[in-house]
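> With the sequence up front, the predicted model follows.
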Amino acid sequence: MKEKAIVLDEQAIRRALTRIAHEIIERNKGIDNCILIGIKTRGIYLANRLAEKIQQIEGRHVPVGEVDITLYRDDLTKKTIDQEPMIKGTSIPIDVTDQKVILIDDVLYTGRTVRAAMDAIMDIGRPSQIQLAVLVDRGHRELPIRADFVGKNIPTSSSEVIVVELTEVDADDQVSIHEND
């Protein structure tokens, strides 16, 4: 894969997350009964960053959890199940029943990851609502799923790949578009 362009640098990511934090607070009239749940892997780092920003704005802590969707993926076949997929674990600090769950992910593409995350959460409890926050929405939906909070819309072709790098797991913070060879 060849990098075509950097579409978000460290400052742009920080600004997008600050805006999303404000939008979450505004839409929910505060943070009462809210929990941020990051979708493994990069979604959890974004959820933690959003929780810090919300803490700075509201002066109160919002619970943060993480969900592993491995066993909920619709592309697992008998063959891949026999190979034992790597399960990274789900950790949610409070009961999600009657809570406003804000799912956090890095890129919204087909919608299948979000559907799997919603299935995983519904197996744990029954939230009053589920909202979706993503750093990047690149289009090409296969399921009727839409983000409530979007850092940046980046229209892409199906031959392009969005690469999100975060300092927690990568060299630095940036979002770039790569072309498949």
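Good, I have the coordinates.

> going forward, measure contacts and count neighbours with C-alpha atoms only.
Noted.

> And the residue nearest the centre of this protein?
Centroid-nearest residue in the chain: D105, 1.0 Å away (criterion: Cα atoms, centre = their mean).

> quick one, what contacts it?
Counting by Cα atoms under 8 Å, 6 or more residues apart in numbering, D105 makes contact with 38-40, 42-44, 46, 132-135.

> what's the answer for V101, then?
34-37, 127-131.

> Just these: which are in strands?
Here DSSP state E is the test, and those give 34-37, 129-131 as lying in strands.

> helices or strands next to the strand or helix carrying V7 in the packing?
Using DSSP states H and E, V7 sits within strand 2-8. Strand 2-8 is packed against strand 174-179, with contacts defined by 3 or more Cα pairs under 8 Å, 6 or more residues apart in numbering; DSSP states H and E.

> for comparison:
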Amino acid sequence: MSDSRPDSRGPDGRAVLEAPDIHRALTRIAHEILERTKGAGDVVLLGIPTRGATLATRLGERIEQFEGVKTPVGSIDITMYRDDLRLKPARPLGRTEVPPDGIDGKIVVLVDDVLYSGRTVRAALDALNDLGRPTAVQLAILVDRGHRELPIRADYVGKNLPTAKSEKVKVYLQETDGRDAVLLMKGEAR
């Protein structure tokens, strides 16, 4: 399926998803989660900060809207589990917020904005091991841009976006950036 909008590439890049597209993608992902998990009863959404946590909150709101049941939402900081700690400058630790009932025996859906090499997800899986033992772990991603370096695949994808390694995908969300958009930019790979 091709994007019928004109190429609006400028200094900010070319928009591949706008606010209505993101809204539709998250609505579809919420429905897919409900279908695959047979309702939201045992589901816990854990977002990978920063934008993954925001997306997890949005998914939780949609699931509650559809099912009438509040789905536990939290966040999982992966900073200390990254395999590139020694290669990049020091970064601040984020917050891990696990819902009060924990994750043991639950279906945990990890949520992030962009899936690229798979290393962030691997770090999240390692962090998850320190938090408990879920029944299953699934992955929801807004944008899958390919270029996997690890055998990791998303269960729920908002948009598959084949990219060159030289391109960058930038996700903007209203809560953190003042607007909803996904831009494809030339430059250093993310």
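Here it is on my side, so go on. Everything numeric in this text was worked out from a predicted model, so none of it was measured.

> What does the TM-score come to for these two?
Here the TM-score for the pair of chains, by TM-score structural alignment, normalised by the length of the first structure, is 0.94; 178 aligned residues with a Cα RMSD of 1.6 Å.

> still on that earlier bit, could you check the angle strand 174-179 makes with the strand holding V7 of the first structure?
Interaxial angle of strand 2-8 of the first structure relative to strand 174-179 (axes from the mean of the first three to the mean of the last three Cα atoms, to 10 degrees): 150 degrees.

> Superposed on the second structure, what's the mean shift for strand 2-8 of the first structure?
For strand 2-8 of the first structure, the mean deviation from the second structure after alignment is 2.0 Å (mean Cα distance after the TM-score superposition for the first structure).

> After that strand, which helix or strand is next?
helix 10-27.

> Onto which residues of the second structure does that next one map?
Aligning helix 10-27 of the first structure against the second structure (TM-score structural alignment) gives residues 19-36.

> before we move on, what about stretch 151-164 of the first structure?
So stretch 151-164 of the first structure is aligned with residues 158-171, judged by TM-score structural alignment.

> first to last residue in the matching stretch, what's the distance?
12 Å (Cα to Cα, to the nearest Å).

> and if you look at stretch 125-132 of the first structure?
For stretch 125-132 of the first structure, the end-to-end distance is 17 Å (Cα to Cα).

> Pull out the buried residues from it.
126-127, 130-132 (16 or more other Cα atoms under 10 Å).

> ok, now stretch 179-189 of the second structure?
Those buried within stretch 179-189 of the second structure under the rule 16+ other Cα under 10 Å are 180-186.

> what does it rub up against?
Contacts of stretch 179-189 of the second structure (Cα under 8 Å, 6+ apart): 12-19, 22, 165-174.

> redo that, cut-off 6 Å
Contacts to stretch 179-189 of the second structure, defined as Cα atoms under 6 Å, 6 or more residues apart in numbering, come from residues 13-19, 165-174.

> Give me the nearest residue to R42 of the first structure, chain neighbours excluded.
D106 (6.1 Å; Cα to Cα, 6 or more residues apart in numbering).

> Kindly report the same for K170 of the second structure.
Closest to K170 of the second structure by Cα to Cα, 6+ apart is L183, at 5.2 Å.

> Tell me which residue of the first structure matches up with the one you found.
Match for L183 of the second structure (TM-score structural alignment): S176.

> same question, D144 of the second structure
With TM-score structural alignment as the criterion, D144 of the second structure pairs with D137.

> just checking, its match touches L108?
Yes. Assessed by Cα atoms under 6 Å, D137 of the first structure is found in contact with L108 at 4.8 Å.

> now the contacts of V101 of the first structure as JSON lines including distance to R19 of the first structure?
Converted to JSON lines, the contacts of V101 of the first structure look like this (distance: Cα to Cα, whole Å):
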{"residue": "C34", "distance to R19 of the first structure": "17"}
{"residue": "I35", "distance to R19 of the first structure": "18"}
{"residue": "L36", "distance to R19 of the first structure": "16"}
{"residue": "I37", "distance to R19 of the first structure": "18"}
{"residue": "P127", "distance to R19 of the first structure": "24"}
{"residue": "S128", "distance to R19 of the first structure": "24"}
{"residue": "Q129", "distance to R19 of the first structure": "21"}
{"residue": "I130", "distance to R19 of the first structure": "19"}
{"residue": "Q131", "distance to R19 of the first structure": "16"}
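
> out of these, which one sits closest to T70 of the first structure?
I37 (15.4 Å; Cα to Cα).

> hmm, which of the contacts of stretch 179-189 of the second structure are the buried ones?
The buried subset of these (16+ other Cα under 10 Å) comprises 13-17, 167-173.

> quick one: which two of these are the most distant?
Taking Cα to Cα, no two of those sit farther apart than E167 and L173, at 19.8 Å.

> quick one: the helices in the first structure?
10-27, 42-58, 78-82, 112-124 (DSSP state H).

> Now distance to K100 of the first structure too, for these, in TSV please.
Output for these, formatted as TSV (distance: least, Cα to Cα, whole Å):
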stretch	distance to K100 of the first structure
helix 10-27	11
helix 42-58	14
helix 78-82	32
helix 112-124	12
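
> Looking at those helices, spot the one closest to I92 of the first structure.
helix 112-124 (9.2 Å).

> ok, average deviation of the closest one from the second structure?
Helix 112-124 of the first structure sits 0.6 Å off on average (mean Cα distance after the TM-score superposition for the first structure).
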